[in-house]
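> Quick one: sequence plus predicted model below, questions after.
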Amino acid sequence: MNIAYYRKLRGLTQEALAEKIGVDQTHISKIEVASVGISLDNLFRISIALDVPPSKLLEFRE
């Protein structure tokens, strides 16, 4: 997933993103390293918070 990439591109910390979508910072951290799955609800919330289409968050990046 590209959440960390777009989060950093927008100049947000994990804590700031977590606050925007209403979850704990540790949950964002776990999502970014894929140690937990992401719900569709949170995917769309993150998409809105980062102003990025959900499909961009799911694209393969090397």
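Alright, I've got the coordinates.

> use CA for all of it now, contacts and neighbours both
Will do.

> What are the contacting residues of stretch 34-43?
Residues from elsewhere that reach stretch 34-43, judged by Cα atoms under 8 Å, 6 or more residues apart in numbering: Met1, Ile21, Lys30, Ile31, Pro54.

> mind running it again at 6 Å?
With contact meaning Cα atoms under 6 Å, 6 or more residues apart in numbering, stretch 34-43 is reached by Lys30.

> repeat for stretch 22-30
Gln14, Glu15, Ala18, Val36.

> Let's see that with 8 Å instead.
By Cα under 8 Å, 6+ apart, stretch 22-30 touches Gln14, Glu15, Leu17, Ala18, Glu19, Val36.

> Check it against this one:
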Amino acid sequence: MKAEFKEQYEKLGLNIVYYRKRKKLTQLQLAELADIDRSHISAIELGNVGASLDVIFKLCEVLDITPKTLFDFRD
């Protein structure tokens, strides 16, 4: 991950946390539903790693949101 994009990764992570909590899911539950490791969810939410589009699309499906919604960063 390029340092210049760290802030965007963190904002994406915050959005995932927001929509996960809105659905009353734990990281483990979200990970199981999205078929990825819980530690990967944690790293994405913290903005420490990027996520492939496949993972983004699956997370959106599980969270019942569109990718556009997920990338609508609040200031």
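Happy to help now that I have it. Since the model is a prediction, treat every value here as computed from it, not as a measurement.

> neighbours around whichever residue in the first structure pairs up with Phe57 of the second structure, how many?
When the first structure is aligned by TM-score structural alignment, Phe57 of the second structure is paired with Phe44. Using other Cα atoms under 10 Å, Phe44 of the first structure has 18 neighbouring residues.

> quick one: what helix or strand has Phe44 of the first structure in it?
helix 40-50 (DSSP states H and E).

> Which stretch of the second structure lines up against whichever helix or strand comes after that helix?
Of the helices and strands lying after helix 40-50 of the first structure in sequence (DSSP H and E), the nearest is helix 54-58. Aligned by TM-score structural alignment, helix 54-58 of the first structure falls on residues 67-71 of the second structure.

> How about residues contacting that stretch?
Leu12, Asn15, Ile16, Ile56, Phe57, Cys60.

> neighbours of the fourth one, just the number please.
By other Cα under 10 Å, the residues close to Ile56 of the second structure number 17.

> what about it, distance to Glu32 of the second structure?
14 Å (Cα to Cα, to the nearest Å).
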